[in-house]
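>>> Give the three-dimensional model of this entry:
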Amino acid sequence: MYDFRPDAELAKPELYRQLHDAAAALTDGEPDGIANMANVAALMWEYVPGLNWAGFYRMVDGGLVLGPFAGRPACIRIPFGSGVCGAAAASGETQLVEDVHAFPGHIACDAASRSELVVPVIRDGDVIAVIDLDSPHLARFDGEDAAGIEALAAMLATRI
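Below is the predicted model of the structure:
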């Protein structure tokens, strides 16, 4: 039985270290990438406060397709380069957006989302997925959040 529960008072670097360790433990030796994404989406939902969506979009046939997530139903397909997720996939760079309504071409899957953090998962130089975190709070994410999710994405690159 797994019982991964963060302390609500943890500083962000420690919270993300514990999230990383929990994700590493759950995905270690499991070859099914979808199962690993599902568990990691659940962990992000549990560990990262102030979210209304946490999950993955997978690169499929040159576009992004919805992967495992926690939260409300979401857009199923996102064209490469469109919205925050598509921008992360096209650039291979983290997108930290304080106000999604000010982001050119933002795709509103959930009208409650106000800020977003999207981190590409890169394997052998190619974006294979993105990790997407949405929040109903403006400017919810900062550099510490980006660094924590980037470390998680790097670890997951060979596990999804």
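>>> drop to CA atoms for contacts and neighbour counts, all remaining ones
Noted.
>>> what sits against E98?
114-116, 138-141 (Cα atoms under 8 Å, 6 or more residues apart in numbering).
>>> Could you dump those into TSV with neighbour count, distance to R159 and secondary structure added?
Formatted as TSV, these follow (neighbours: other Cα atoms under 10 Å; distance: Cα to Cα, whole Å; DSSP: H, G, I helix; E, B strand; the rest coil):
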residue	neighbour count	distance to R159	secondary structure
R114	21	30	coil
S115	23	27	strand
E116	26	24	strand
L138	14	32	coil
A139	16	30	coil
R140	20	28	coil
F141	19	25	coil
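>>> now the other sequence, so there's something to compare against:
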Amino acid sequence: MSFKKLKSQVEEIIGGGTSVEGRLTAICELLQENVDYYDWVGFYFKNGNKEELKLHSFAGEPTDHTIIPFGKGICGQVAVSNENFVVPDVKAQDNYIACSINVKAEIVVPLFVDGENIGQIDIDSHTADPFSKEDEEFLEWVNKKVARIVG
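A predicted model of the protein is given here:
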């Protein structure tokens, strides 16, 4: 499915009447089911006043990594850098936390509310180097929409 078609479905989910958690899970499931190389999709958010991220909603295989300290792994690095992080080959990253032996690539895009990085969308792929600038722009757009309901 094209990102254009996915955008309209994300808009529908954002405007839905279910809980925030339900809408975030629905977005994760939509992306994981409709983008061939999005094998795991999740939202991590800052865990209160702690310097760590906590897994909120996801689609894909369950993970043991429900808490990630700032600076650790790709997600933890994005929590500190406030910048997108595209990893074409996870084996080439020294500071990578392996969630599954099948993961070959990862993209993490921070989620901002009022200029503050409050979380991120994290996508793992079993395909090597699948992410393009189009993926980054789409995920930035998704996070802007999500910011409206989590802010």
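>>> Got a TM-score for the pair?
TM-score for the superposed chains, counting by TM-score structural alignment, normalised by the length of structure 2: 0.90, backed by 147 aligned residues with a Cα RMSD of 1.5 Å.
>>> TSV please, covering the contacts of E98 of structure 1 and showing distance to G67 of structure 1.
Formatted as TSV, the contacts of E98 of structure 1 follow (distance: Cα to Cα, whole Å):
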residue	distance to G67 of structure 1
R114	21
S115	20
E116	17
L138	25
A139	25
R140	23
F141	22
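>>> Between the residues you listed, which sits nearest I128 of structure 1?
E116 (19.3 Å; Cα to Cα).
>>> can I assume the closest one is in contact with S135?
Yes: shown here, E116 of structure 1 and S135 form a contact pair, counting by Cα atoms under 8 Å, at 6.3 Å.
>>> now the helices for structure 2?
3-14, 20-34, 73-81, 133-150 (DSSP state H).
>>> contacting residues for the aligned partner of G15 of structure 2 in structure 1?
Under the alignment by TM-score structural alignment, G15 of structure 2 pairs with D28 in structure 1. D28 of structure 1 makes contact with R159, according to Cα under 8 Å, 6+ apart.
>>> ok, 7 Å please
Not one residue lies near D28 of structure 1 by Cα atoms under 7 Å, 6 or more residues apart in numbering.
>>> Name the nearest residue to the residue nearest the centre of structure 1, sequence neighbours excluded.
Centroid-nearest residue in structure 1: I131, 2.5 Å away (criterion: Cα atoms, centre = their mean). In space, and not counting its chain neighbours, I131 of structure 1 is closest to F56: 4.7 Å by Cα to Cα, 6 or more residues apart in numbering.
>>> who's sitting farthest from the centroid in structure 2?
The centre of structure 2 is farthest from one residue, G17, which by Cα atoms, centre = their mean lies 22.4 Å away.
>>> Fine by me, thanks again.
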